[in-house]
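**Student:** following is a predicted model, sequence given first.
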Amino acid sequence: MSNNEKNQGNNPNINYSSGVNPQPTRQPKRGNPNNRPDKNLEPTSLKSLKQLGQNNPPTDVKSDIHTIPIVGQIEGHLVLPPKNKTTKYEHIIPQLVAVEENPKIKGLLVILNTVGGDIEAGLAISEMINSMTKPTVSVVLGGGHSIGVPIAVSTDYSYIVATASMTIHPIRLTGMVIGVPQTYEYLDKMQDRVISFVTQHSRILPDHFRQLMFQTGELVRDVGTVLVGEEAVNHGIIDEVGGLNKAVNKLRELINRREGGLPH
């Protein structure tokens, strides 16, 4: 037996032929016969796109403005079905705390396109945003309905694009409702909490807001009012009609005022 044959028997991963230098052949990984790329080695951005349906923003851009989108349905104490697009308040609140504590972040931009959702979760987010010391600006895109109204007015300044709408309606309960006077008293207290917050942080009066809430004849199967774009400004709920450009410029203005020692 030649030396080549002996070596070939000792190392099955090397193919020897006479007169040719030995060349190692690539062997597939164990448990991976098709030699496919390992999923664990996929980039983090690709994993995020597959699992969450979103792509991570560029990390090399240094910005002192943090953006929080509030979209879909605001999820509170109950977990919504998986097909619902939701914003979980337990995800938003830690972000707000981090923004408040991070010295590199100087302002917060809140972008809304929500149909509403859990009342207490929405009010919790609204109170958190309103209690921040850093400048905050909100923009309503598409819709800021129901409990999205308090979130929109919780910032230092609010915008709504011309085609966006806001639905103001009474509080609803889902599931079994006990038809006793205490149930209606509870609903009144919940509505008073929403009315109080909105009227304290906007220019609309409580009686006017309540009138919009209980308006009849406008919605087909519901009680309430739909305000589109400039109508929300005319009623005193939103500060100004505008989009991203105005919102960012306003936030920069508020940041400069705060850094200059002026109230924002």
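**Tutor:** Perfect, thanks for sending it. Every value quoted in this text rests on a predicted model; they were computed, and no experiment measured them. Numbering: from 1, shown residues only.
**Student:** only C-alpha atoms from now on, for both contacts and neighbour counts.
**Tutor:** Noted.
**Student:** so the nearest residue to residue 158 once chain neighbours are set aside versus residue 66, what's the distance?
**Tutor:** Of all residues not flanking residue 158 in the chain, residue 138 sits nearest, at 4.8 Å (CA to CA, 6 or more residues apart in numbering). Distance, residue 138 to residue 66, by CA to CA, to the nearest Å: 12 Å.
**Student:** second structure for comparison follows:
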Amino acid sequence: MQALWRFIASVFKWGWRILNFIRNAVLNFAFILFLLIGLGIYAQFQQSTIRPDTGALLVNLSGTIVDTPSSDSKLRQLGQELIGGNKDVQENSLFEIVKQIRYAKDDPQIKGIVLSLNNFLGADQPSLRYIGKALKEFRDAGKPIYAIGDSYTQSQYFLASFANKIYLSPQGSVTLQGIATNNLYYKSLLEKLKVTTNIFRVGTYKSAVEPMIRDDMSPEARKADSRWLNTLWSNYLTDVAANRNISTAELYPDMDQLLKQLKANDGDTASLALKNKLVDQLASRPSVEKQMTEFFGWDEKNKNFNLTSIYNYPVPEPENKDLEPSEIAVVFAVGAIVDGPEMPGMVGGDTTAKQLRDARLNKNVKAIVLRVNSPGGSVSASELIRTEVQALKDEGKPVVVSMGGLAASGGYWISTPADYIVASPSTLTGSIGIFGVINTFENSLGAIGVHTDGVSTSPLAEATITKALPEQFSQMMQLTIERGYKTFINLVAKSRNKTPEQVDSIAQGRVWIGSDAKNNGLVDELGDFDDAVKKAAELAKLDKYQINWIRGEPTLSEILFGQVSVQSMLPDAVSALLPAPLRQVASDIQKQPGFFNNMNDPGHRYIYCLSCSYN
């Protein structure tokens, strides 16, 4: 017996030592990690204060531009670097970039802007337009803008078109390929897996569920998408052609004409871009550096022309004595709308509702701008946010919605109580429809010899993913979906001063581009974020005010590891080996199921626009 107790004591003793070792190792690792982060932040801030007396603001954007990045601070960027994240997936704040450009306009140390966009991956069209507006203000102030690039993608060239002079490498090109939607359809896959997909929906054009019930796009969805897609592309061509003082036909000839021109030019894409006035000069990197040095001067220490990277260009906050007590709060609803707290890249119904409530209870907040850039999501989460917007309106605080690139389905649902809606001509909105999805796996399980059986007190208790849905349950779900659609229609009708019949005629899940949405009475004005803020101040009768940016604070784990999941499904090394078309397919495979992985509406009801993405 004593030997047994000695053995048990020995096991506990060594187990305790192992636990202590693990605990100490974890604590030491955490200490070293925080030490590295602290040193990195100090080095970053030290570096950010060192810049030449005069020179260029180098807008060397890397990654994408979004309304609210999940890694917008130096700490998060450093955390991304520490874990080996790819800088190409870096997210940049739209509003921070615009603020920096506008501050540089009046900064005597900044003599001009150099756009270096080789690592810029893109943004939605309204975001590009908003940055372009700031660049035009900078240029109109008498300061030049130069765009330098080895080649230009479509998004890169949109920003470059605002430059006084565009340089292109002699071996480069300007790639304008147009815009396309590419959704994956997996009806056949689900059938092969013997998955039963139960769909409940209202709306002729509600194509969010089509990937699960079709292997191709429906004629109705094709017709609707073609309209907004062609208008979006027309807006792009019109803006860029105006910037370059050429016609849209010169900017983008039809394919036969383009092939003819390229053949006559012996396949030289760079000289063709110069001949068609898309760029101003073909020049190698050393040649461009020499010309930039002539204008901005030479930095002997850094062996480059005098410049300050936009990533090291802090805009000072106004002193407290200059702050106005009246505030216009800006609340963001960016990403798919899900129930619960905010998650990276998604709108948490609880989080956003709380932010709106805090703004309502803050006596200094006189008006609210709700920035919506969302394809929608959960009905219950969207309704939670909508009721807080309504409460603000009932409280007498004006609410103005500023729509970004996308404010559809649930994004429009939460916008309905607003006093005023401002959308870009290129915003995708509408998609007024609703659907429910429940997948059951009784056939999949049966194929491998697994079956479900039991007893229940009612057919509703039989509703489980391991059995076929009871007919009564399916009927109840469809009735609930139809009720949800009527609610959506009535909300829109009340807010837009229309009859339910009038709304239904432009609803049915159909997506509208901003200009069409304005003509159909779904939005009040075509404009940008500045116009929304101006309208909020007008409605609140404010001559002076300050902006109170309300953003969620990420957790430490999100800061350090929030970017990892972007790369986890397909490593960069593998992705880089794929041809460009296959890389796009791989990207689609990664991002399309994202919403379905987070479908957590308690009633299985969704107001979501899956077909609103484009590239």
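**Tutor:** On my side now, so go ahead. Here the structure is a predicted model, which means the values were calculated and not measured.
**Student:** could you tell me the TM-score of the two chains?
**Tutor:** Comparison of the two superposed chains (TM-score structural alignment, normalised by the length of structure 1) gives a TM-score of 0.70, and 215 aligned residues with a CA RMSD of 3.4 Å.
**Student:** quick revisit: what is the equivalent residue in structure 2 for the residue nearest to residue 158 of structure 1?
**Tutor:** Correspondence of residue 138 of structure 1 to structure 2, assessed by TM-score structural alignment: residue 401.
**Student:** that match against residue 369, yeah?
**Tutor:** Yes: in this structure residue 401 of structure 2 lies within contact range of residue 369 using CA atoms under 8 Å: 5.7 Å.
**Student:** residues that sit against both of those two, list them.
**Tutor:** Counting by CA atoms under 8 Å, 6 or more residues apart in numbering, the residues touching both residue 401 of structure 2 and residue 369 are residue 532.
**Student:** where do the strands sit along the stretch 401-550 of structure 2?
**Tutor:** 420-423, 428-430, 434-440, 511-513, 525-526, 546-550 (DSSP state E, counting those that start in this stretch).
**Student:** mind checking how far the second one is from the chain centre?
**Tutor:** In terms of CA atoms, centre = their mean, to the nearest Å, the centre of strand 428-430 of structure 2 is found 15 Å from the chain centre.
**Student:** what's the mean deviation for that strand versus structure 1?
**Tutor:** The superposed strand 428-430 of structure 2 is, by mean CA distance after the TM-score superposition for structure 1, a mean 2.1 Å from where its aligned residues fall in structure 1.
**Student:** can you tell me what sits against that strand?
**Tutor:** With CA under 8 Å, 6+ apart as the test, strand 428-430 of structure 2 has contacts from 228, 405-409, 411-412, 507, 509-514, 517, 522, 612.
**Student:** repeat that for 10 Å
**Tutor:** With CA atoms under 10 Å, 6 or more residues apart in numbering as the test, strand 428-430 of structure 2 has contacts from 126, 228-229, 232, 373-375, 403-413, 423, 506-517, 522-523, 609, 612-613.
**Student:** same check, this time on the first one
**Tutor:** Applying CA under 10 Å, 6+ apart, the contact partners of strand 420-423 of structure 2 are 126, 369-372, 398-407, 412, 415, 429, 495-496, 513-515, 517-518, 522-533, 535-536, 539.
**Student:** again with the fifth one
**Tutor:** With CA under 10 Å, 6+ apart as the contact definition, strand 525-526 of structure 2 has outside contacts at 402-403, 420-427, 514-515, 517-519, 531-532.
**Student:** please apply the same query to the last one.
**Tutor:** Contact partners of strand 546-550 of structure 2, identified using CA under 10 Å, 6+ apart, comprise 318, 322-332, 352, 355-356, 358-359, 364-365, 367-369, 533.
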